[in-house]
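Asks: I would like the atomic coordinates for the input below:
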Amino acid sequence: MPPRTASLGPPPPAPRWWIWLAAWPVSAVFVLSNAATPLYGIWQDRIGFSRGTLTVVFACYIAGLIASLLVSGVLSDRVGRKPVLLPALALALLACGIFATADSVAALIAARLLTGIAVGAAVSAGMAAVTDVAGPDRKRLAALLASCAMVLGAGLGPLLAGALSELAPAPTVTVFAVEAVLLVSALLVAVRMPVRRPDRAHAPAPAPASWIRLPSVPRPSRRQLALAIAVFAPGITATSFVLSLGPSLLSALLGTESGMVAGATAFVMFLAATAVQFAVRGLRIHSILLAGATSTAVAMLTLAAAVRTDSPTLLVAAAILAGAGQGAGQLGGLTLLNAEVPAHRLAEANSAMNMGGYLPAGVLPVAAGYLSDAVGLTVGATVFAVLLATLAALGAVAALGGLRRSIHTS
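Replies: I've put the predicted structure just below:
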């Protein structure tokens, strides 16, 4: 009787609970990404810096993230998800230590850079790992969970930090000690995650030669990537603005510098981003994108009205609409890429979409911060809001065109 040979077929699908658990490292890193938001007032009082400097500190996070995206997507597709995700979680732990002891703008910049690098790996390798664990038959569920993990973590960070900044002694130390515990648990999950190293021998196309380059997608998927960026970029830029200058707006409109209020506002924004994804998950992909772009445009018009009328109610409404815009745009973009991009280029595709979104999310709020220092918060926020509403409207037009094409071809 001939000896049996080992099967080289695909592994059995992971249990459904592992798909949910695989999203936890993404959430844990994104808790760190926004945990500093309610604490900037404490650091401003302790160190002393302007609104313009505050937006530069925030933008250093974007710089680290962009640098990470230039490498992490391609690297993850070539060597595997874990070799990228595990070092990223270690860097996030290092950032926690620097945040906890920060006593200068330089320390805040270093911590934000390291956070951005970790987040870049999380949105490329981490999100692709969720799709790998889910398998080819559960791609839409994977996109939903990966996207929700990102925005839920982004919302939990400022809520946790805001509450601890008001209730706990030594808030900057306590906040990042708690976050370090969350990251250690994520590290344990990542170590045990059931993902295999990529099998390059069976890839349909050779890997690109360069390890550091602008991430891209195969030529047939470029239109889908452009559409995803057109909707996702205004959405995440809107929420980035609320995170970077939201505390200043709340201080101007409410006369309060409470970290808990700033953290709760950010949490509500990202809670809306999470809830809207479950609400629209059954729609056509292009309908989800259209909903995201429309919500972002309305959010920015509401923000302009809030600062012109000194209305805190409209400001909170703008934050909620901005969160819904990012959530729907992000879900639509990830779902589109999961459906159209082959698995061996998926992490790179995630990097490309996030790079297209985070570049304006870094540049425009910084410009708005310095403009606000020069001409006042009302004028600066209004100019920013009108510009972003216009970009979101263009994304809505593109999504509507895609929706019409998908209806005609179905």
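Asks: please make it C-alpha for all contacts and neighbour counts, starting now.
Replies: Will do.
Asks: nearest residue to residue 234 other than its sequence neighbours?
Replies: residue 392 (5.6 Å; CA to CA, 6 or more residues apart in numbering).
Asks: may I see the buried residues of the helix or strand where the one you found lies?
Replies: Following DSSP states H and E, the helix or strand that holds residue 392 is helix 377-409. Of all the residues in helix 377-409, those buried under the rule 16 or more other CA atoms under 10 Å are 377-382, 384-386, 388-400, 402-403.
Asks: check stretch 48-68 too.
Replies: Under 16+ other CA under 10 Å, the buried positions of stretch 48-68 are 51-68.
Asks: go on, stretch 78-93?
Replies: Result for stretch 78-93 [16+ other CA under 10 Å]: buried residues 78, 80-82, 84-86, 88-93.
Asks: of all those residues, which two lie farthest apart?
Replies: Greatest spacing in the buried residues of stretch 78-93, by CA to CA: 78 and 93 (25.2 Å).
Asks: one step back: among the buried residues of stretch 78-93, which are located in helices?
Replies: Applying DSSP state H to the buried residues of stretch 78-93, the entries found in helices are 78, 82, 84, 85, 86, 88, 89, 90, 91, 92, 93.
Asks: these two touch, right, the third one and residue 123?
Replies: Translated: residue 84. No. Checked against CA atoms under 8 Å, the pair residue 84 and residue 123 is beyond contact range at 11.1 Å.
Asks: one more sequence to fold, the one below, so I can look at both together:
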Amino acid sequence: MVATQPRSADAPTSPGIGNPPRPAPKWWIWLAAWPVTAVFILSNAATPLYVLWQRDFGFSKGTMTVVFACYIAGLLGSLLVSGVASDRLGRKAVLVPALVLAATACLIFATANDVLALIIARLLTGIAVGAAVSAGMAAVTDVAGAERKHLGALFASTAMVLGAGVGPLLSGVLSENAPAPTVTVFLVEIALLATAFITVLRMPIGRPEHRGTGSWVRMPRVPIANRRQLLLGIAVFAPGITATSFVLSLGPALLSGLLGTASRILAGAMAFAMFLTATAVQFAARSLPRSAIMATSAAATAVAMLSLTVAVHGSSANYLIAAALLAGAGQGLGQLGGLSLLNHAVPAARLAEANAAFNIGGYIPAGLLPVSAGYLSDAVGLSAGATTFALTLLALSLVAAATIRSNRPAISPT
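Replies: Predicted coordinates for the structure are as follows:
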């Protein structure tokens, strides 16, 4: 197959969201995933720094999880707009302002002197991430083209989890070894976002010919024929991303309690390992049937919650790390299975909105349950709060596994 040159951003497109008239070179699929990765590096870059801000600003574990959840609130609000806007105006029209917002969040983080600044920065980060998971991930699929949808889903999904893992590791290392521990990582991130900005401008996709009808601000949805696939995808993605959200928000506190260390490098490394696992399992499982991928996701999340329970009651850092790795596997596989299901079933002109709906379904429990666990931990202790969270998510994972099993023919038709 002869590689074609990227066409102009203003070139006309085919009906719906415009893919290039011929498949773009494979390297462009990788490059199209970079803006997603860059934004997701920011999404978790603050994780190792919470202990520093908590020391300087004096807030509780409950407040810490609220700051984390403001990111999810911004993300959910963004998804109410970004999916529809992306399908109507084009991917670039959504990604460009999202990258500007992400850079603004970096500046606020770097100059924060109270909890309110952290809340605003996390809110702006969530808005940018909402655009990345709707317009950005759909852009990767557009560049991949109709004949490489599975590859597009794989690259988009791994870009998200790889960025989510690199962020806390980069932050932990820089905060321990560079001057201005709560500043340097965000200056580095601004530079990364600048390269993503250039990538978006050069991306070989155009504008949609048909802009659709209806409200611009609405709860994202999919065509009636695809609702079953959406719900099945959420069933496994939601427990997985809720598990990783718990590790990100309260993992450093658990490490401190189990190991007696406040090492930001160790906290960042655990988060990085979690998302590196999420990336690796997606490549390892890419040739499996979707039903097997999704069932394995539910099983991994369930075992992760059992490991978390053992960790907090046995004061075992090894089981805590195992829980983080299994949680990463659960999110990665659930994300890959759900996105693959949507990419193959939903029309291209509705794909960004479908991605938005998928992520809303996952991020609502990912925001509510860790915040509840944080405040419960303040009231009854970290061990009891973490155990209650683990048992709740274990039950949800078992329900997801049973749902996937009963719908296997619809997920991976023969």
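Asks: a markdown table for the ones in helices among the buried residues of stretch 78-93 of the first structure, including distance to residue 289 of the first structure?
Replies: Formatted as a markdown table, those follow (distance: CA to CA, whole Å):
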| residue | distance to residue 289 of the first structure |
| --- | --- |
| 78 | 30 |
| 82 | 30 |
| 84 | 29 |
| 85 | 28 |
| 86 | 32 |
| 88 | 30 |
| 89 | 31 |
| 90 | 34 |
| 91 | 33 |
| 92 | 31 |
| 93 | 34 |
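Asks: and which of these is nearest residue 157 of the first structure?
Replies: Minimum separation from residue 157 of the first structure among those (CA to CA) is found for residue 92, which lies at 13.4 Å.
Asks: translate that closest one into the numbering of the second structure.
Replies: Superposed on the second structure with TM-score structural alignment, residue 92 of the first structure falls opposite residue 102.
Asks: how about residue 177 of the first structure?
Replies: When the second structure is aligned by TM-score structural alignment, the residue opposite residue 177 of the first structure is residue 187.
Asks: equivalent analysis for residue 398 of the first structure, please.
Replies: Taking TM-score structural alignment for the superposition, residue 398 of the first structure sits opposite residue 403 in the second structure.
Asks: contact partners for that match?
Replies: Applying CA atoms under 8 Å, 6 or more residues apart in numbering, we find residue 403 of the second structure in contact with 232, 235.
Asks: and for the helix or strand residue 358 of the second structure falls within, what span of the first structure is it aligned with?
Replies: With elements delineated by DSSP H and E, residue 358 of the second structure resides in helix 351-380, which encompasses its position. Correspondence between helix 351-380 of the second structure and the first structure is established over residues 346-375, with TM-score structural alignment as the criterion.
Asks: chain center to the matching stretch: distance?
Replies: Once both centres are worked out by CA atoms, centre = their mean, to the nearest Å, stretch 346-375 of the first structure turns out to sit 11 Å from its chain's centre.
Asks: identify the residue nearest the geometric centre of the second structure.
Replies: When the second structure is reduced to its mean C-alpha position, the closest residue under CA atoms, centre = their mean turns out to be residue 160, at 5.4 Å.
Asks: hang on, that residue packs against residue 40?
Replies: Yes. Applying CA under 8 Å, one finds residue 160 of the second structure in contact with residue 40, separated by 6.0 Å.
Asks: how about the match of residue 177 of the first structure, secondary structure?
Replies: Three states are possible here, and by DSSP: H, G, I helix; E, B strand; the rest coil the one that applies to residue 187 of the second structure is helix.
Asks: which non-adjacent residue is nearest it?
Replies: residue 106 (7.2 Å).
Asks: residue 346 of the first structure too?
Replies: For residue 346 of the first structure, the nearest residue in space outside its immediate sequence neighbours is residue 128; the separation is 6.3 Å by CA to CA, 6+ apart.
Asks: state the number of residues packed around that neighbour.
Replies: When neighbours are counted by other CA atoms under 10 Å, residue 128 of the first structure registers 32.
Asks: I'd guessed it sits against residue 81; true?
Replies: Yes. Judged on CA under 8 Å, residue 128 of the first structure makes contact with residue 81 at a distance of 7.5 Å.
Asks: secondary structure element for residue 231 of the second structure, which one?
Replies: Residue 231 of the second structure is part of helix 227-259 when elements are defined by DSSP H and E.
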